[in-house]
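Have a look; sequence and predicted model below, questions after that.
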Amino acid sequence: MDPISAVSEELAEIDGQISDIFRALSNGFQKLEKIKDVIRQSRQLEELTGKMRDCKRLIKEFDREVKDVESRNDPNTNKMLSEKKQSMIKELNSYVALKKQYATNLENNKRVDLFEGPGEEFGEDNVLLSSSMTNQQLMDNGNHMMDETDQAIERSKKVVHDTIDVGTETAAALKAQTEQMSRIVNELDSIHFSIKKASQLVKEIGRQVATDKCIMAMLFLIVIGVLVIIIVKLVNPNNKDIRDIPGLAPPAMNRRLLWIAN
């Protein structure tokens, strides 16, 4: 029976996972030695780096579990677990160092590919070709290269000029849009002022209508009162409580007759 299993099943499970990762790392680095393509080497190295991160996480879990069960274990068992953890760390560090070595070699290979690419062979061919040319041919070749350079410069100038034209047109369009927005804002202000003025006029008209209604009501009451007085006077001419209203007084002749009779 595995001594770690006798201590804790969780420790045994973590130990098994770490052992599986170590085997995968060993096989992965052996496979990496046989790969010649730089891109495939980089991908394989990234995969191995991920496995090493998982292994580091599991070793931390193993250490936490060891500390949890340390109080109920005897000294020999705790020593065995500590040595097992140190062995795991040592083996992981060896794979980390191997990974750094492969990463350095891979970076150097990339730099070599950059400096020893097709351009260098092309340059060597140019050197050999130049050595076999006459002075006139060299001058013609140089003039041809200068013409191509001038054409490239002219194309660049045209691109810059077109870019400036596009920028100028864009600025003009933005300026026109800004002016249009300013006019719209001014029109909105005018509309707002007109609406406010119209609201004030409506309020004034409302107050005038209310005043006119009060005047009409007062005139109506006055007319009603006059009509009532006229009706009462016609019905009872001798009523002394109601004063004579112009136009309704008895004829002057009747008054003189009454005075003579008295």
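Sure, I can see it. Numbering: from 1, shown residues only.

all contacts plus neighbour counts: C-alpha atoms, from now on.
Fine.

Give me the longest helix you can find in this protein.
helix 135-235 (DSSP state H).

Following the chain past it, name the next helix or strand.
For helix 135-235, the succeeding helix or strand toward the C-terminus, using DSSP states H and E, is helix 252-261.

still on that earlier bit, and the longest helix of the chain, how far out from the chain middle?
Offset of helix 135-235 from its chain centre (C-alpha atoms, centre = their mean, to the nearest Å): 30 Å.

Next one: the most centrally placed residue in the chain from residue 164, what distance?
Among the residues of the chain, the one closest to the centroid is residue 174, at 23.9 Å (C-alpha atoms, centre = their mean). In this view, residue 174 and residue 164 are 15 Å apart by C-alpha to C-alpha, to the nearest Å.

another structure for you, compare them:
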Amino acid sequence: MGSLSAISEELGNIDGQINDIFRALSNGFQKLEKIKDSNRQSRQLEELTDKMRECKRLIKDFDREVKEVESRNTSDTNRMLIEKKQSMIKELNSYVALKKQHASSLESKRADLFDGPDGEHGFGEEHVLLASSMTNQQLIDSGNRMMDETDQAIERSKKVVHETINVGAETTAALKAQTEQMSRIVNELDSIHFSIKKASQLVKELGRQVATDRCIMTMLFIIVIGVVAIIIVKLVNPNNKDIRDIPGLAPPALTRKLLWDPN
């Protein structure tokens, strides 16, 4: 407790209260084992249960306080506090299990008091005495009523079984429909995946075609620019011998005179 108080005064106080409750629980269960009266045992269990509820609340407060001071502590200190909390929870669970064990034993004792060896709720002998005082007709009528009640119980059981079978069939049909729906969804997803794949391929092909078309258009543009430039030069300077004649734009060729002209 001293080390916890050094970390946080609130942690030290909570740890002290929890230890006090654990000591009270240990003494209370030892006292419970010595009590023979079932009513006193029941009251003792109730008191111990209240103490365990209080202990559970304090452990929650301890956990909240640990989280509040976590940022100010070292990793070793935080690990020690977590281990301390887990130890508290483990010890409290052991007392809870012990309480359940005593409660179960107490319920068994109470059931033995109310259930007699001759029949349910200890009234078997009274039923035998009542049957012995009945006439034959009364016995027959009572037997008929019991048979009717048995038949009704059997019919109710059959109805429950039939309803259970129907529910099972409906559940099976629903599961089958859901399975088919899931199969359709998977098939649709496969189709979508295939379509996306084909679309990706088409996009790549279109990209390649566009790149090729751009190259062709660029070459055509360069050729057109060159032709236009040649035309402009020929028009400006038709006697330029460095540029070959373009059909239709070259000046008319000079008529050559033969060395021998009969005329």
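Structure received. Predicted model only: the values in this text are computed from it and were never measured.

So after superposing, what's the score?
Laid over one another, the chains give 0.56 as their TM-score (TM-score structural alignment, normalised by the length of structure 1), with 178 aligned residues with a C-alpha RMSD of 3.8 Å.

who's in contact with residue 17 of structure 2?
Residues near residue 17 of structure 2 by C-alpha atoms under 8 Å, 6 or more residues apart in numbering: residue 58.

Tell me the spacing between it and residue 183 of structure 2.
In terms of C-alpha to C-alpha, residue 17 of structure 2 sits 60 Å off from residue 183 of structure 2.

nearest residue to residue 122 of structure 2 other than its sequence neighbours?
residue 116 (3.8 Å; C-alpha to C-alpha, 6 or more residues apart in numbering).

hang on, that neighbour packs against residue 110?
No - Residue 116 of structure 2 lies out of contact with residue 110 (C-alpha atoms under 8 Å); the separation is 11.5 Å.

Look up the average distance of stretch 145-165 of structure 2 to its aligned counterpart in structure 1.
Compared with structure 1 after fitting, stretch 145-165 of structure 2 has a mean deviation of 0.8 Å; criterion: mean C-alpha distance after the TM-score superposition for structure 1.

Buried residues of that stretch, list them for me.
In terms of neighbour count (16 or more other C-alpha atoms under 10 Å), stretch 145-165 of structure 2 has no buried residues at all.

now that stretch: which residue numbers in structure 1?
Mapped onto structure 1 using TM-score structural alignment, stretch 145-165 of structure 2 covers residues 144-164.

what does the matching stretch rub up against?
Here stretch 144-164 of structure 1 makes contact (C-alpha under 8 Å, 6+ apart) with no residue beyond itself.

try 10 Å
Residues outside stretch 144-164 of structure 1 that contact it (C-alpha atoms under 10 Å, 6 or more residues apart in numbering): 138-143, 165-170.

any chance of these in CSV, plus distance to residue 255 of structure 1 and neighbour count?
Listed next are these as CSV, based on distance: C-alpha to C-alpha, whole Å; neighbours: other C-alpha atoms under 10 Å:
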residue, distance to residue 255 of structure 1, neighbour count
138, 153, 15
139, 151, 12
140, 150, 12
141, 149, 14
142, 147, 12
143, 145, 12
165, 113, 12
166, 112, 12
167, 110, 12
168, 109, 12
169, 107, 12
170, 106, 12
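
As CSV, the residues you listed with distance to residue 151 of structure 1 would be great.
Converted to CSV, the contacts of stretch 144-164 of structure 1 look like this (distance: C-alpha to C-alpha, whole Å):
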residue, distance to residue 151 of structure 1
138, 20
139, 18
140, 16
141, 15
142, 14
143, 12
165, 21
166, 22
167, 24
168, 25
169, 27
170, 28
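
Among these, which pair sits farthest apart?
With C-alpha to C-alpha as the measure, no two of the contacts of stretch 144-164 of structure 1 lie farther apart than 138 and 170, at 47.6 Å.

I'd like the distance between the residue nearest to the centre of structure 1 and residue 165 of structure 1.
14 Å.

for residue 135 of structure 1, same thing?
Distance from residue 135 of structure 1 to residue 165 of structure 1, by C-alpha to C-alpha: 45 Å.

How about residue 113 of structure 1?
Distance, residue 113 of structure 1 to residue 165 of structure 1, by C-alpha to C-alpha: 42 Å.

just residue 253 of structure 1 next, same as before
113 Å.

just the helices in the stretch 1-150 of structure 1 please.
Here the stretch 1-150 of structure 1 has its helices, by DSSP state H, counting those that start in this stretch, at 3-7, 9-34, 38-69, 75-115, 118-131, 135-235.

Quick check: which of these is nearest to residue 243 of structure 1?
helix 135-235 (8.9 Å).

so residue 245 of structure 2 sits right up against residue 230, yeah?
Yes - between residue 245 of structure 2 and residue 230 a contact is recorded at 9.5 Å, counting by C-alpha atoms under 10 Å.

residues in structure 1 aligned with stretch 68-84 of structure 2?
Going by TM-score structural alignment: stretch 68-84 of structure 2 matches no residues.

So what's the gap between that stretch and the chain middle?
Counting by C-alpha atoms, centre = their mean, stretch 68-84 of structure 2 comes out at 30 Å from the chain centroid.
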